[in-house]
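S.K.: everything below, folded, please.
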Amino acid sequence: MRAVVYTESGDSSVLELVEREPAEPGPGEVRVRIVRAGINPTDWKFRAGGMGELAFPEIVPGQDGAGVVDAVGPGVTGFAVGDRVWTMLAQHTRPGGTAQEQVVLPTANVTALPDATSYDVGASLGVPAVTAHRALTTSEDGPTRLAPGALAGRTVLVAGGAGAVGNAAIQLARWAGATVVSTVSSTEKGDLATAAGAHHVVNYRDGDTVASIRALAPDGVDLVVEVAPAQNLALDVQVIKPRGTIAIYANNGGDEVNLSVRATFSTNARFQWVLLYTVGEAALRSAAEDITAALVDGAYGVGEDRGLPVHHHPLERTADAHAAVEGGAVGKVLIDVADD
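M.R.: Alright, predicted model coming up:
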């Protein structure tokens, strides 16, 4: 089988296409024939050495993918050869990710993909959708699971609604019944956030952002899904409702945060840090189940009409796919590993 590997940290040129024998699944594992693989910022950050030394001598990148089960290990129940599935955290604690034709994974990292859901959508879930789910379900007064009506009567502010996680948060929050406000940096990105389902869009480069958000939510927002805390937390504190939650999942715009203690503690707000690698199995499984329910309802998708343009690259051009994500491509970058 073909696989993309790297054996040293560096830019995308360290990625190499090689031939490898497919591994056999062990107890509690399945082997998935990958049709489509998704690229996330964590993939290039791991490859570039931004997460520390390489955990394995040779690594196949890729946390997210979608495909078909083609082998089942001993003791596996709930999956059979021929099942369509999507993956999460495929390369977290293992050397082999989704940028290869076949990958062996524990069943905990695999979820059934509804028949009506494309492989493009399946490969776009994983990191973005599960991160968004976690951000939306950790509030003091909010739900721990998402379903239609779970966020009814609540206002969610999504920073960066044109990004992959922002797009997922908008779609899931809208499905769960929230009123969704999104901040963006341009008219074009505002159009994407609107296509994702945002009820209101605020261009933070145009006018008083706090006033604009407060005009939409006079009592404050219940929840903020935050991508750039170094830049935005001062604003978030001004628009959060008492006992609201600011869920932070990335460090775009800087690693350090300065806050006024007085202005912050007066909100009684919760700061929730979100990183998938340590959220625990229960949170991952809840997210997988709820996201799949949204797929069945037709409430989640990718493409221009869903506010997330899709960019395809063949497996042999995985380096180009990494470079596109590292360069800030707007939309979802996917690798075409095999025909549908």
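
S.K.: rest of the way, CA atoms for contacts and neighbours
M.R.: Fine.

S.K.: for the closest residue to Ala3 other than its chain neighbours, give its distance to Ala108.
M.R.: In this structure, Ala3 finds its nearest non-sequential neighbour in Gln100, 4.0 Å apart by CA to CA, 6 or more residues apart in numbering. Gln100 is 20 Å from Ala108, where distance means CA to CA, to the nearest Å.

S.K.: on that earlier part again, what about the residue nearest to Ala3, distance to Thr77?
M.R.: According to CA to CA, Gln100 and Thr77 sit 25 Å apart.

S.K.: ok, now which ones touch the residue lying closest to Pro114 once chain neighbours are set aside?
M.R.: In space, and not counting its chain neighbours, Pro114 is closest to Val296: 6.5 Å by CA to CA, 6+ apart. Applying CA atoms under 8 Å, 6 or more residues apart in numbering to Val296 gives the contacts 114, 116-117.

S.K.: relative to Arg36, which of those residues is nearest.
M.R.: Relative to Arg36, the closest of these is Thr117; by CA to CA it sits at 12.7 Å.

S.K.: check which helix or strand the most far-flung residue of the chain relative to its centre maps to.
M.R.: Going by CA atoms, centre = their mean, the residue of the chain most distant from its centre is Arg262, 33.3 Å out. Using DSSP states H and E, Arg262 sits in helix 261-265.

S.K.: the spatially closest residue to Glu58 that is not a sequence neighbour: how many residues sit nearby?
M.R.: Leaving aside its sequence neighbours, Glu58 sits nearest to Thr7 (CA to CA, 6+ apart; 4.7 Å). Neighbour count for Thr7, taken as other CA atoms under 10 Å: 15.

S.K.: hmm, back to that, who's more crowded, Gln100 and Thr77?
M.R.: The neighbour comparison of Gln100 against Thr77 (other CA under 10 Å) goes to Gln100, with 30 against 11.

S.K.: my read: the more buried one touches Val18, true?
M.R.: No - applying CA atoms under 8 Å as the test, Gln100 and Val18 come out as separate, 9.4 Å apart.

S.K.: identify the contacts common to these two.
M.R.: Counting by CA under 8 Å, 6+ apart, the residues touching both Gln100 and Val18 are 2-4.

S.K.: please give the structure of this sequence too, so both can be compared:
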Amino acid sequence: MRAITYDRFGPAAEVLVLEDLPTPNPAPGEVLVRLHNSGVNPSDIRARAGGRPGVTKPPFPKIVPHSDGAGVIEAVGEGISKARIGERVWIWNGQWQRAFGTAADYIALPSVQAVTLPDQTSFETGAILGIPGMTAVHAVLGGGDVAGKTVLISGGAGTVGNLAIQVAAASGATVLATARGESGLAAAREAGAAEVFDYTSDNLADQILEATRGALVDRIVEVEFGKNVETNTRVIAERGTIAAYGSAKDMTPVLPFYPLMFKAVTLDLVLVYLLSEAVRSTAIGSLTGLLEKGALDFRISETLDLTECAKAHDLIAEGNRAGSVLLKC
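M.R.: Next comes the predicted model:
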């Protein structure tokens, strides 16, 4: 099978190699998936570039990158029903703590990590569900029902942020969002945000509170925790939750501890790779329900051939995109 591999950290064009590897055989409890698409995420780029704190070399001698993907089950290992053969599925944690991910023609992995893809959902959409889709759903709904509540989504033009707006709106919340630039603000508004704010504004918190007539926000979905913690502390309600899934611009933030404590704020640090079995099952159920209702619109910026993996990594690293980047396997 064709596979993209790397054995050292470095620039995408220098370390990513197209190889012909043996097609894996599914072990007991596993399924073999013929991949149609592989999703490329910022975490894949950081892993390949050696950008994770404290990691000085790849954890395996050879790595096939990418955790997200979608395709069809072609074979099953011992203990898995043959009825799964032919099933359309999407993948989660394809390359999390494993050597071989989805940037290949095939992947063999535990059966539970291949989730049934609704009939009306495309393989392209399926390749976005593992990290962006699950992060958005868990960040919005991980604390329970948001119907009738006010939810603020940071970075509403980004892949996760835009999906989070849609999840919150479809779940009955009043949605506020931040973004930047005319196109970003428009994208957040089109996704379902009732009010949209430019996150570069010096008086962002004042603008939010003016729009809500002083009412505080029940839940915040945050992509830049450290940079926005002061604003969020001002606008969050008592017993509210800040669900943060990123803090790239300030990786060692200082907290306004007492202002947060005296509102009894919950800080939920969202990492979908490490969800418990029960929490993941709930999130998958919520995501499947939204897909079946047609409530989510997944924006795709580029779909490239598997052989153009390095270009896909560079597109993600540049950051100038309006949607996900996929590979056609």
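
S.K.: superposed, how do the two chains score by TM?
M.R.: Remark: TM-score between the superposed chains equals 0.94 [TM-score structural alignment, normalised by the length of structure 2]; 323 aligned residues with a CA RMSD of 1.5 Å.

S.K.: can you tell me the centre-most residue of structure 1?
M.R.: Note: structure 1 centre (CA atoms, centre = their mean) maps to Pro128, 0.7 Å.

S.K.: OK, contacts around that residue?
M.R.: Pro128 of structure 1 sits next to 164-165, 168 when contact means CA under 8 Å, 6+ apart.

S.K.: the same query, at a cut-off of 6 Å, please.
M.R.: Pro128 of structure 1 makes contact with 164-165 under the criterion CA atoms under 6 Å, 6 or more residues apart in numbering.

S.K.: map it across to structure 2 for me.
M.R.: The alignment partner of Pro128 of structure 1 in structure 2, by TM-score structural alignment, is Pro132.

S.K.: burial count for the equivalent of Gln95 of structure 2 over in structure 1?
M.R.: Under the alignment (TM-score structural alignment), Gln95 of structure 2 pairs with Gln91 in structure 1. By the criterion of other CA under 10 Å, Gln91 of structure 1 has 21 neighbours.

S.K.: do the same with Asp11 of structure 1
M.R.: If you count neighbours by other CA under 10 Å, Asp11 of structure 1 ends up with 16.

S.K.: ok, it to Glu326 of structure 1 distance?
M.R.: Asp11 of structure 1 is 10 Å from Glu326 of structure 1, by CA to CA.

S.K.: same thing with Asn40 of structure 1?
M.R.: Relative to Glu326 of structure 1, and taking CA to CA, Asn40 of structure 1 is found at 9 Å.

S.K.: same drill for these two, tell me which one is more crowded.
M.R.: Set side by side, Asn40 of structure 1 and Glu326 show more neighbours around Asn40, with 23 against 18, by other CA under 10 Å.

S.K.: need the counterpart of Asp222 of structure 1 in structure 2.
M.R.: When structure 2 is aligned by TM-score structural alignment, Asp222 of structure 1 is paired with Asp218.

S.K.: so the nearest residue to that match once chain neighbours are set aside: helix, strand or coil?
M.R.: Counting by CA to CA, 6+ apart, Gly240 is the residue found nearest to Asp218 of structure 2 once chain neighbours are left out, at 4.8 Å. Secondary structure, DSSP: H, G, I helix; E, B strand; the rest coil: Gly240 of structure 2 is strand.

S.K.: OK, contacts around the alignment partner in structure 1 of Gly240 of structure 2?
M.R.: When structure 1 is aligned by TM-score structural alignment, Gly240 of structure 2 is paired with Gly244. Going by CA under 6 Å, 6+ apart, Gly244 of structure 1 touches 222-223, 269.

S.K.: with Leu306 of structure 2 instead?
M.R.: If a contact means CA under 6 Å, 6+ apart, then Leu306 of structure 2 has 327-329 as its contacts.

S.K.: same check, this time on Asp44 of structure 2
M.R.: Residues near Asp44 of structure 2 by CA under 6 Å, 6+ apart: His66.

S.K.: and what about the equivalent of it over in structure 1, helix, strand or coil?
M.R.: In structure 1, Asp44 of structure 2 lines up with Asp43, judged by TM-score structural alignment. Here Asp43 of structure 1 takes the helix state, with states given by three-state DSSP.

S.K.: what of Ile220 of structure 2?
M.R.: In three-state terms, and counting by three-state DSSP, Ile220 of structure 2 is strand.

S.K.: centre of the chain to the helix or strand where Trp90 of structure 2 lies, how far?
M.R.: Under the criterion of DSSP H and E, Trp90 of structure 2 resides in strand 88-91. A distance of 16 Å separates the centroid of the chain from that of strand 88-91 of structure 2, by CA atoms, centre = their mean, to the nearest Å.

S.K.: list of residues touching that strand?
M.R.: 68-72, 113-117, 126.

S.K.: among those residues, who's most crowded?
M.R.: Counting by other CA under 10 Å, top hit in the contacts of strand 88-91 of structure 2: Gly69 with 37 neighbours.

S.K.: quickly find the element holding that residue.
M.R.: Per DSSP H and E: strand 68-76 holds Gly69 of structure 2.

S.K.: just Ala135 of structure 1 next, same as before
M.R.: Taking DSSP H and E as the definition, Ala135 of structure 1 sits inside helix 126-136.

S.K.: so how far does that helix sit from its counterpart in structure 2?
M.R.: When structure 2 is overlaid, helix 126-136 of structure 1 sits 1.4 Å from its aligned residues on average, using mean CA distance after the TM-score superposition for structure 1.

S.K.: after that helix comes which helix or strand?
M.R.: Per DSSP H and E, helix 126-136 of structure 1 leads on to strand 155-159 as the next helix or strand towards the C-terminus.

S.K.: helices of structure 1, start to end?
M.R.: 41-48, 119-123, 126-136, 164-175, 187-196, 209-216, 229-239, 261-265, 281-296, 318-326 (DSSP state H).

S.K.: dump those helices into TSV; add distance to Val60 of structure 1 as well.
M.R.: Shown next, in TSV, are the helices of structure 1 (distance: least, CA to CA, whole Å):
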stretch	distance to Val60 of structure 1
helix 41-48	10
helix 119-123	16
helix 126-136	17
helix 164-175	22
helix 187-196	31
helix 209-216	42
helix 229-239	31
helix 261-265	43
helix 281-296	22
helix 318-326	11
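
S.K.: so which of the ones you listed is the most surrounded?
M.R.: Neighbour counts (mean count of other CA atoms under 10 Å) averaged over each of those peak at helix 164-175, with a mean of 28.

S.K.: in structure 2, what range does that helix match?
M.R.: Counting by TM-score structural alignment, helix 164-175 of structure 1 corresponds to 159-170 in structure 2.

S.K.: how far is the matching stretch from where the chain is centred?
M.R.: In terms of CA atoms, centre = their mean, the centre of stretch 159-170 of structure 2 is set 11 Å apart from its chain centre.
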